[in-house]
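Student: The amino acid sequence is not available; the structure is as follows:
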């Protein structure tokens, strides 16, 4: 039987900053690099280990990219009650897009949980 992930009250994600970084090297088919800064906040009463993630990036033309993987930026952070884990990563896009994501975790007693990342726009600056 597949794992049934539940939302855990008190576990949340904030999008702290999204930056357009045109000086970075990018592939010709996705010439627009963005860095994003996120924080995972554990205001629950349980300790949680983040074990995976899933991102869905949809551009304004309807193209969708799905990225799944273990952990977060090569780590599987453990958050005690009251702790926050902050990190940054990036996406490269061909045109303006919306990114949405989910982090998957596990409590110390083995309960699978998830928390959604608020949608954020990867919007090209006006020239």
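Tutor: Alright, I've got the coordinates. Keep in mind that this is a model prediction, so the values were computed, not measured.
Student: Only C-alpha atoms from now on, for both contacts and neighbour counts.
Tutor: Noted.
Student: Show the contacting residues for the nearest residue to residue 41 once chain neighbours are set aside.
Tutor: Spatial nearest neighbour of residue 41, chain neighbours left out: residue 84 (4.5 Å); criterion: C-alpha to C-alpha, 6 or more residues apart in numbering. Applying C-alpha atoms under 8 Å, 6 or more residues apart in numbering to residue 84 gives the contacts 39-42.
Student: and here's the other structure:
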């Protein structure tokens, strides 16, 4: 599990290769990832948007930006967490992702950026 803490917001990511949705013969590898966002600070925060950097092992880099996560812009109270599951497809059986969330402290509407730690996307058979 990859974890980082930025300005009192802890982001942890777990990954899982999805063989039933992958087609290696056609260079299609699907991965799921579960993100936990925990507010360790003293004030409620809201996740506004995301920016992903996606890399595969053949040197291709993609960027994905958008509002919220899986259709939500969650408010996370102090001591609480928000979890979601999403997915990513690669053209190779190994890669990585990292990124940033744009967030706002609801107390004063101040914006800040939270780092999403880099995590690996690796088909299990590559681990041998």
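Tutor: Looks like it came in fine. None of these values were measured; they are calculated from a predicted model.
Student: ok, the contacts of residue 84 of the first structure in the second structure: which stay?
Tutor: Checked against the second structure using both residues aligned by TM-score structural alignment, their matches' C-alpha atoms under 8 Å, the contacts of residue 84 of the first structure keep these contacts: 39-42.
Student: follow-up on the earlier one: looking at the alignment, what corresponds to the residue nearest to residue 41 of the first structure in the second structure?
Tutor: Taking TM-score structural alignment, the alignment pairs residue 84 of the first structure with residue 81 from the second structure.
Student: Look up the closest residue to the residue nearest to the spatial centre of the first structure, ignoring the ones flanking it.
Tutor: Nearest residue to the geometric centre of the first structure (C-alpha atoms, centre = their mean): residue 101, 4.8 Å. Leaving aside its chain neighbours, residue 101 of the first structure sits nearest to residue 55 (4.3 Å; criterion: C-alpha to C-alpha, 6+ apart).
Student: hmm, back to that, can you tell me which of the contacts of residue 84 of the first structure is closest to residue 61 of the first structure?
Tutor: Nearest to residue 61 of the first structure out of the contacts of residue 84 of the first structure is residue 39 (C-alpha to C-alpha; 29.0 Å).
Student: Mean deviation, whichever strand or helix holds that closest one versus the second structure?
Tutor: Using DSSP states H and E, residue 39 of the first structure sits within strand 32-42. Superposing on the second structure places strand 32-42 of the first structure at an average distance of 0.5 Å from its equivalents, by mean C-alpha distance after the TM-score superposition for the first structure.
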